[in-house]
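Asks: Sequence and predicted model, in that order:
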Amino acid sequence: MPAEKVPLAGQRILIAEDESFIAFELAAMMERLGCTVVGPVSRVEEVLRHAVEGWCDGALLDVNLRGQLIFEILPRLQAVRLPLIISSGYQDINFYPMNFRMLPRIGKPVDERELRRVCELVFGNSLRDGRFDA
């Protein structure tokens, strides 16, 4: 029987989170999913630098980093075609600007099974191989 492919194995995922305990937990979860964690970083400028310089394959972004919302940099992240997931305690859809409401989101506190599901959809190797098994 062939070995089962791990959809997230080897993906370099940037974690942007300014709460150190949450950042530590997210990093541990992502590593259990087979990802290589970049960061965590806690400032919007660091997210942009990592994304533009190509140091990551995707990003898991807290919506509010040290009081600065990430919405202002999302167009640049989209321009470099960086797959991303927003993690947030803000569940009211009206909090998000209209043009970012369809972005993949995961609520806090983060459920590891839900994180796996969303990460496989957004970051999974199967998407890069041209296959999508949902």
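Replies: Cool, got the structure.

Asks: contacts and neighbour counts: CA atoms only from here.
Replies: Noted.

Asks: count of residues packed around C35?
Replies: 24 (other Cα atoms under 10 Å).

Asks: for the one 3 residues further on, same thing?
Replies: Residues lying near V38 (other Cα under 10 Å) number 19.

Asks: Could you do G34 as well?
Replies: That count, for G34 with other Cα under 10 Å as the rule, works out to 15.

Asks: which residues in the protein form strands?
Replies: 12-16, 36-41, 58-62, 64-65, 68-69, 84-88, 105-107 (DSSP state E).

Asks: The structure to be compared is supplied as follows:
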Amino acid sequence: MSDGTGRIAGVRVLIVEDETIIAMAAEDMVEDMGAIVHATAASLGEAMAAVAAGGFDIALLDINLHDERSMPAAHALELGGTPFLFTTGYGSGGPDPAFSHVPVLPKPYRQADVAAAIATALGR
């Protein structure tokens, strides 16, 4: 784990991603980093249920979930004090201005970038 991924070992991660292949790749990355996939959600409804249930340390939120945006989940996470990152295939522009302080990981993302962003968001 010379790329710094050891800093997030044991971290429980919620992955919100509507594309199955990308979700599976993200799950593999998280596990390869020594972190734990707490849950994976493919829709806003699933994301909201997972956020309400809690039990994770950080969330990776795809901004666009088919015909929905993940902003309601982002609001719920922020209200609950749970750190999160946005992921998107549409460049750095994406979240509404209320979330300009939240890091955005452009897709396709690399494991080292995900690890660094998670570690930074968690203050590690």
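Replies: Noted; the coordinates are in hand. Everything numeric in this text was worked out from a predicted model, so none of it was measured.

Asks: one step back: quick one: the strands of the first structure as TSV, columns for distance to L121 of the first structure too.
Replies: Converted to TSV, those look like this (distance: least, Cα to Cα, whole Å):
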stretch	distance to L121 of the first structure
strand 12-16	14
strand 36-41	17
strand 58-62	12
strand 64-65	23
strand 68-69	24
strand 84-88	10
strand 105-107	12
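
Asks: Go through these and name the closest to R113 of the first structure.
Replies: strand 105-107 (11.0 Å; Cα to Cα).

Asks: what packs against the closest one?
Replies: Counting contacts by 3 or more Cα pairs under 8 Å, 6 or more residues apart in numbering; DSSP states H and E, strand 105-107 of the first structure packs against strand 84-88, helix 112-123.

Asks: Residues touching the longest one, excluding its own?
Replies: So the one you mean is helix 112-123 of the first structure. 7-8, 11, 29, 33, 57-58, 83-85, 104, 106, 127, 134 (Cα atoms under 8 Å, 6 or more residues apart in numbering).

Asks: Now do it: distance to the chain's middle.
Replies: A distance of 9 Å separates the C-alpha centroid of helix 112-123 of the first structure from that of its chain, computed with Cα atoms, centre = their mean, to the nearest Å.

Asks: One more: stretch 62-76 of the second structure?
Replies: The answer for stretch 62-76 of the second structure is 11 Å, by Cα atoms, centre = their mean.

Asks: ok, now stretch 89-101 of the second structure?
Replies: 14 Å.

Asks: Mind listing what's buried along that stretch?
Replies: For stretch 89-101 of the second structure, a neighbour-count test (16 or more other Cα atoms under 10 Å) marks G94, P95, F99 as buried.

Asks: Next: stretch 67-84 of the second structure.
Replies: R69, S70, M71, A73, A74, L77, T82, P83, F84.

Asks: wait, which of those is closest to A47 of the second structure?
Replies: A73 (6.5 Å).

Asks: And the closest residue in space to that closest one that isn't next to it in sequence, how far from A115 of the second structure?
Replies: Among residues not flanking A73 of the second structure along the chain, M48 sits closest, at 5.6 Å (Cα to Cα, 6 or more residues apart in numbering). Distance check for M48 of the second structure against A115 of the second structure: by Cα to Cα, to the nearest Å, it reads 24 Å.
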